[in-house]
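Student: sharing a sequence plus its predicted fold:
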Amino acid sequence: MSGQLVFDELGTPLRETTFVVFDLETTGGSAEADAITEFGAVKVRGGEVIGEFATLVDPGRGIPPEIVTLTGITNAMVHAAPRLEAVLPAFLEFAAGSVLVAHNAGFDVGFVKAACRRLGYAWPKSTVVCTVRLGRRVLSREEAPSCRLSALAALFRATTTPIHRALADARATVDVLHGLLERVGSLGVQSLEELLDYIPEVTAAQRRKRTLAEDVPNEPGVYLFRGPSDEVLYVGTASDLRRRVRQYFTAGETRRRLREMVALADRVDTITCAHPLEAEVRELRLLAAHKPAYNRKSKNPRGGWWVVLTEEPFPRLSLVRRAREGALGPFRSRGHAEEAVFALQEGTGVRPCALRIPSSGVPGGSACALAELGRCAAPCVGGQSVEEYEPAVVAVGELVAGRNLDVLARLARGLAEHAAAERFEQAGVDRDRMRTLIRALDKGQRLAALATVAELVAARPDSLGGWEFAVVRHGRLASAGVARRGVAPMPVVEALVASAETVIPEDGPLRGAPAEEVSVVLRWLDKPGTRMVRCSTPWSEPAHAAARWRPWLERADHARTSLLPRD
């Protein structure tokens, strides 16, 4: 079967694509050290010229003699020309929304990117086509021993001869581009997306695999690559399943492990979804269920770390994999969890040792070095009773639950004392531990607040005048759907609620929901424009949540010197 696309698979037809073919003249070959002396650009669409842009540029320096000889541009010619500060924004406006084309595009695009960095303009991340690369892909060595612009212009009988002047070279490149597009058109390349896929080398085996995408719909959802034994090799999401799956069978996919995966694949299964939130949640669940060998995303939704208080007369902080009520987390790594433990021990007085201590202590024993340093009240040798130790335990619980923030204030005072005493290294360590603790508290409290709500229905406007809906129960996505433009939304909501998954809450701060799924749902709810349709109980965060410390956290993240003097 042919690998050519049918009409409904085409992306942007080449005849409807606007190209801005441009060329630069410069004072040398380094985008960082040299300067632009001339811009030339031609805007074309459907084979017709619809605009031109050309100007000399004052480089603010002398033009080397060898460059004058090559281009004919002299210092006198650019003396009264505008500076790059005036030319660059005009060129970016001329090229906006178009595909950039240049002969040896890396050179010209590199100079424009460097100019954007220096002058504070955002590079528009335009699609770029290089006629040198396209020429080497299309033309044989016998037909075109050289892919220099002058050689290709002669081959395609360009109406303009390139003379190392920007506008003339851009006009010649237009004719070369049109000649090359005629060649690839005869090979079935009809859209911009196909052109970009075609330019790099693609093996015959990759092209044959493209038939696996033939029955994939142009819908949002999840795709699964399956191997020869029907095993799931890889899971991903896409807003357009067909377009995304096709990319795996082109040279656009350069990752070695995924090329290896495609070579093994025998089938692609898809699950269409109502909207991106449903696709992302389904992906997480499929990753957990199948643990595909070629995915690097988390395949263990309950693989995070939590900090809990042990159940003993003198509780200590312990790291566990499964949360229970009052746990702090989740943490992605054990190291971050340990940092939070150190901060909690410092701020509350919870003992740092791992001994199991009876309620009466161990008479006759000797305290450890931490007690001598004043970091522990030595309950192990009777230095502290259960009643005297209890406030430290309560402080941890109150902080995690969002009822009291005194621990954070205490840690902040400790930082200030270290800074005043010029103990900058210790202050830096404590500051970073405090940052980790605040971030974990804030995230955990927000996730727990959402997981507490038995049922929540939210809506987001789509891009076509309709609505996307999500039914969330105890932090899990229980149902998802859409009401297209013109469809009454509330009957859709009622149908989604009636058919939603039943979620039975479990013990623990997230009521048994995987932390990653609750995080994904929360991010969707937090997006601007999301509206609450109904909520079984008020969805609110604790009155003394760690969110109050976000300004401190922002300063710590972005301007640490405002918190501690520079060492």
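Tutor: Perfect, thanks for sending it.

Student: make it CA atoms for all contacts and neighbour counts henceforth
Tutor: Fine.

Student: wait, is Val42 part of a strand?
Tutor: Yes - membership of Val42 in a strand is supported by DSSP: H, G, I helix; E, B strand; the rest coil.

Student: mind checking what secondary structure the nearest residue to it once chain neighbours are set aside has?
Tutor: The spatially closest residue to Val42, leaving aside those adjacent along the chain, is Glu52, at 4.5 Å (C-alpha to C-alpha, 6 or more residues apart in numbering). Following three-state DSSP, Glu52 is assigned to strand.

Student: might you report the residue contacts of Asp169?
Tutor: For Asp169, the contact set (C-alpha atoms under 8 Å, 6 or more residues apart in numbering) comprises 23, 40, 160-163.

Student: revised request: answer the last question for Arg83.
Tutor: 57-60.

Student: let's go with 10 Å and repeat that
Tutor: Neighbour list for Arg83: 36-37, 56-60 [criterion: C-alpha atoms under 10 Å, 6 or more residues apart in numbering].

Student: and of these, the nearest to Pro509?
Tutor: Closest to Pro509 out of the contacts of Arg83 is Ile36 (60.0 Å), distances taken as C-alpha to C-alpha.

Student: which residue is the nearest non-sequential neighbour of the closest one?
Tutor: Closest to Ile36 by C-alpha to C-alpha, 6+ apart is Thr26, at 4.2 Å.

Student: then Ser30?
Tutor: That would be Phe111: by C-alpha to C-alpha, 6+ apart, it lies 8.0 Å from Ser30.

Student: in what helix or strand does that neighbour lie?
Tutor: helix 105-119 (DSSP states H and E).

Student: can you map out the helices along the stretch 101-250 of the chain?
Tutor: In the stretch 101-250 of the chain, the segments counted as helices under DSSP state H, counting those that start in this stretch are 105-119, 131-138, 149-155, 166-185, 192-198, 204-209, 241-247.

Student: tilt between the longest one and helix 131-138?
Tutor: Taking axes from the mean of the first three to the mean of the last three C-alpha atoms, to 10 degrees, one finds that helix 166-185 is oriented at 20 degrees with respect to helix 131-138.

Student: okay, buried residues for helix 166-185 please.
Tutor: Across helix 166-185, burial judged by 16 or more other C-alpha atoms under 10 Å covers 166-177, 179-181, 184.

Student: for the residues you listed, which one is nearest Glu142?
Tutor: Leu180 (16.0 Å).

Student: okay, one more to line up with it:
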Amino acid sequence: MDSPSQLAFDELGTPLRDTTFVVVDLETTGAPPGGEGITEIGAVKVRGGEVLGEFATLVDPGGPIPPQIVALTGITGAMVSDAPRVERVLPAFLEFAAGSVLVAHNAGFDTGYLRAACRAHGYAWPRTPVVCTLRLARRVLARQDTHSFRLSALARLLGARTEPTHRALDDARATVDVLHALLERVGPLGVHSLEELLDYLPDVTPQQRRKRGLAAHLPERPGVYLFRGPNDEVLYVGTARNLRRRARQYFTGSEHRGRMREMVALAERVDGLECAHALEAEVRELRLLAAHRPAYNRRSKNPRKAWWVVLTDEPFPRLSVVRAPRDGALGPFRSQAAAKLAADTLAGAAGLRTCTLRIPAEGADARPCALAELGRCGAPCAGRQTTAEYAPSVATVTELQAGRGDSALRLAQRQLDDLAEAEHFEQAARRRDQLAVLVRAVERGHRLAALAAIPELVAAAPDGSGGWEFAVIRHGRLASAGVARRGVPPMPVVDALVASAETVLPDAGPLHGANPEEVGILLRWLVRPGVRLVRTARPWAEPARGAGGWRPWLDRVATAEALEALETVG
């Protein structure tokens, strides 16, 4: 019988012969990585020992090349004067390397420059494994085998067909030969897959390697995995499209996060909860995070308990920020500060009072505050406003909350325009940002509430293989999930899912008791391209007179904010 730490044949992951490597080398000016300084990029794409393509270009480094670098590489300022800048080269290189494993000799140097360039010019660095031939050589070769681990010394020792010349493409070609020679040496040691190669690298602790058998029983299916500690406590929760493969990565060199290594050291067991598809896995992860609050999940440290804005129940209502939603509440907001900002903006537009005095229906004789003197409050506290005179302000807010009208937003826009016309531009910009927070919250709240109001909705998404993924949603909660593979009649599957779905009893509030984050997950899935509604208990419709019509205004605001940010950076 195999030992627990030995992977079975079908668990080996991606065989090295089927892995596409992009071996890269850079020449630089020697300046610290910061988005500039690269003078040449060379890369070779290989799979199964066969060269699939090459990438080579000189790069304008954005500054002078020191004489000692010119002497080393032979690359002069004249050679790069007409070369493209790195921001023009990056898209082509990232496309060339897409989906491949990056390889470099002293990989931290090369990837450090490339990461810095991507960060400086707004490109996303690909989340791909990186293999360093320097570290691999130090792991494979003993000191008596070689006096040096420099690329030139390894190329001579291992019989590389290309001699390194301190030019990027030549050095990348030499690194390809070094990589293949090193892989031949680790094969007899049981390293046959990419995962095992990453596991073999020195930064994997023996304790991590010993525990990789904890993931052996997990299915190669989508779902949720739970790492459990010595007292059966849940340490970490995550989702995966392939449970076994994802959980096994925590025991290999592909896991670099210190907190996760600490978690793996504590883990005694990995449980898997198989799910029908990725949507069900995402929802179940959210529920498990709320139930267990695992120590190593950052999301569980600050669970997203929403905040709401409500009208108080008194003769002269005011807006209050609360935790528990009730019918007519505005939200949800992710933070108390955002809810308070939206409440102040809405109160200022509608003319609601902001003081916390308890004012009787017949009025009072308190001294008016400064807002009354500025004309921003009718001063019911001083008896200057009756309940009937105050009622239109309350109606303006309730209409916005219910989606029956947007007069409150138009009043806020008018105040904003007045400030701009008076050339109070900084104050106008602040009001614009405050109004944007309010509009986004109202629009999102209406969209979530529209979905949560439906007693039952069944939707289907193509699975990419000719089949369908189904979700039964009841009052904003995932009540059932399943699939109909290609060739399986879908409607009997739908009927079975509906019959076995969780019973959901609606509660008070705009979302009928549903978790705002879960409703948001379901909404994002429903509006994906290709998702179809199978049946619904009532029409799915959002308010016609809510904040949805303000989407063009929000887009203009976002554009203005982006331009202001660029001007600030410049």
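Tutor: The structure has been received and is ready for your questions. The structure displayed is predicted, hence computed values, not measured ones.

Student: longest helix of structure 1?
Tutor: Assignment by DSSP state H gives helix 424-452 as the longest helix of structure 1.

Student: counting by contacts, list what that helix packs against.
Tutor: strand 328-331, helix 334-348, helix 386-401, helix 406-420, strand 467-473, helix 515-526, helix 550-558 (3 or more C-alpha pairs under 10 Å, 6 or more residues apart in numbering; DSSP states H and E).

Student: about what we covered before: the residue nearest to Val42 of structure 1: how many residues sit nearby?
Tutor: Per other C-alpha atoms under 10 Å, the neighbour tally for Glu52 of structure 1 reads 17.

Student: same thing with Val191 of structure 2?
Tutor: Neighbours around Val191 of structure 2, by other C-alpha under 10 Å: 20.

Student: and if you look at Thr568 of structure 2?
Tutor: 8.

Student: before we move on, back to that, so the residue nearest to Ser30 of structure 1 is in contact with Leu24, correct?
Tutor: Yes - contact status for Phe111 of structure 1 versus Leu24: in contact at 8.5 Å, counting by C-alpha atoms under 10 Å.

Student: name the residues contacting each of the two.
Tutor: Residues touching both Phe111 of structure 1 and Leu24 (C-alpha under 10 Å, 6+ apart) are Ile36.

Student: follow-up on the earlier one: what is the mean deviation of the helix holding Phe111 of structure 1 from its aligned residues in structure 2?
Tutor: Taken over the aligned residues, the distance from helix 105-119 of structure 1 to structure 2 averages 6.1 Å (mean C-alpha distance after the TM-score superposition for structure 1).

Student: that helix packs against which elements?
Tutor: strand 18-26, strand 36-45, helix 84-95, strand 99-102, strand 128-130, helix 131-138.

Student: what are the buried residues along that helix?
Tutor: 105, 108-109, 111-116.

Student: by how many degrees do that helix and strand 36-45 diverge?
Tutor: 120 degrees.

Student: now helix 105-119 of structure 1 against strand 18-26, angle please.
Tutor: Going by the same axes, to 10 degrees, helix 105-119 of structure 1 makes 80 degrees with strand 18-26.

Student: what's helix 105-119 of structure 1 in contact with?
Tutor: Outside helix 105-119 of structure 1, the residues touching it (C-alpha under 10 Å, 6+ apart) are 21-26, 29-36, 39, 84-85, 88-89, 91-92, 100-102, 120-125, 128-133.

Student: filter those residues down to the buried ones, PyMOL style.
Tutor: Applying 16+ other C-alpha under 10 Å to the contacts of helix 105-119 of structure 1 leaves a buried subset, and the PyMOL line that selects it is:
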select buried, resi 21+22+23+24+25+26+31+35+36+39+84+88+91+92+100+101+102+128+129+130+131+132
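
Student: could you tell me where stretch 230-244 of structure 1 falls in structure 2?
Tutor: Counting by TM-score structural alignment, stretch 230-244 of structure 1 falls onto residues 232-246 of structure 2.

Student: do stretch 311-321 of structure 1 as well
Tutor: Stretch 311-321 of structure 1 maps onto residues 313-323 of structure 2, going by TM-score structural alignment.

Student: how about that stretch: buried residues?
Tutor: For stretch 313-323 of structure 2, using 16+ other C-alpha under 10 Å, the buried residues are 315-322.

Student: same list (the residues you listed) but as TSV, adding secondary structure and distance to Pro380 of structure 2.
Tutor: Formatted as TSV, the buried residues of stretch 313-323 of structure 2 follow (DSSP: H, G, I helix; E, B strand; the rest coil; distance: C-alpha to C-alpha, whole Å):
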residue	secondary structure	distance to Pro380 of structure 2
Pro315	coil	10
Phe316	coil	8
Pro317	coil	11
Arg318	coil	12
Leu319	strand	15
Ser320	strand	18
Val321	strand	21
Val322	strand	24
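
Student: farthest pair within those residues?
Tutor: Pro315 and Val322 (19.3 Å).

Student: quick check: Gln208 of structure 2 touching Phe251?
Tutor: Yes - counting by C-alpha under 10 Å, Gln208 of structure 2 does reach Phe251; the two are 4.9 Å apart.

Student: quick one: which of those two has more around it?
Tutor: Between Gln208 of structure 2 and Phe251, Phe251 has the larger neighbour count (other C-alpha under 10 Å), namely 29 against 20.

Student: so which bits of the match of stretch 230-244 of structure 1 are buried?
Tutor: Buried-residue list, stretch 232-246 of structure 2, by 16+ other C-alpha under 10 Å: 233-246.
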